[in-house]
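J.: output the structure for:
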Amino acid sequence: MFTIEHEFDATVITLVDEGERPLQEDVTINAFAECVTLEQLDPRTDQVQKITLSPEQLHDLAAALDLPEGVYQLRQVPADQGDQSS
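T.: This next block holds a predicted model:
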């Protein structure tokens, strides 16, 4: 289950674990124009752990979810080289 809220400066997505036990703590994703943060409570320390991703890192992560094992570098293809069908 997840929720989506649109705030003034960010979109906030909360992922709620509904799988089999043991369940993980909720993950909160804050999407700003300049970065995306992921936050999750660490029950061992009772502190929120935070990871900050640049837009480029988020783009790479999205691409990586659908690729096999390996090393990759994503590059933009110039518009004039995209579709070269005759």
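J.: C-alpha from now on. contacts and neighbour counts both.
T.: Fine.
J.: with adjacent residues omitted, what lies nearest to the residue nearest to the spatial centre of the chain?
T.: Centroid-nearest residue in the chain: residue 58, 5.4 Å away (criterion: CA atoms, centre = their mean). Distances taken as CA to CA, 6 or more residues apart in numbering place residue 36 nearest to residue 58, at 7.6 Å, with adjacent residues excluded.
J.: please give the structure of this sequence too, so both can be compared:
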Amino acid sequence: MFSIEHEFDSTVVTLVDEGTAPLQEDVVVNGFEECITVEQYDPRTDRMNKITFSISQMRDLAAALSLPEGVYLRRADDDQSS
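T.: Prediction:
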């Protein structure tokens, strides 16, 4: 399950793990104009972990999800198609 909320300066997507145990904590993705952050609570350390991706890194990740093993370089014109 997931939810999408549009805030003043970002779009927030929350991914909720469903199914049989063990379940993972919610993942919160914040899409800002200049970057994307991914946050998840870690109950072992009682801390929220955050990773920040540049827009270019997120485009690389999106492309990588559907490609086989290897090393790739996105072309500049690939960015303009999204």
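J.: please state their TM-score.
T.: Scored against TM-score structural alignment, normalised by the length of structure 2, the superposed chains reach a TM-score of 0.91; 78 aligned residues with a CA RMSD of 1.3 Å.
J.: still on that earlier bit, check contacts around the residue nearest to residue 58 of structure 1.
T.: Contacts for residue 36 of structure 1 (CA atoms under 8 Å, 6 or more residues apart in numbering) come out as 29-30, 52-55, 58.
J.: kindly report the same for residue 30 of structure 2.
T.: Per CA under 8 Å, 6+ apart, neighbours of residue 30 of structure 2: 10-13, 36-38.
J.: and residue 11 of structure 2, how far is that from residue 32 of structure 2?
T.: Counting by CA to CA, to the nearest Å, the gap from residue 11 of structure 2 to residue 32 of structure 2 is 7 Å.
J.: for residue 60 of structure 2, grab the count of nearby residues.
T.: Neighbour count for residue 60 of structure 2, taken as other CA atoms under 10 Å: 15.
J.: and if you look at residue 12 of structure 1?
T.: Other residues close to residue 12 of structure 1 by other CA under 10 Å number 18.
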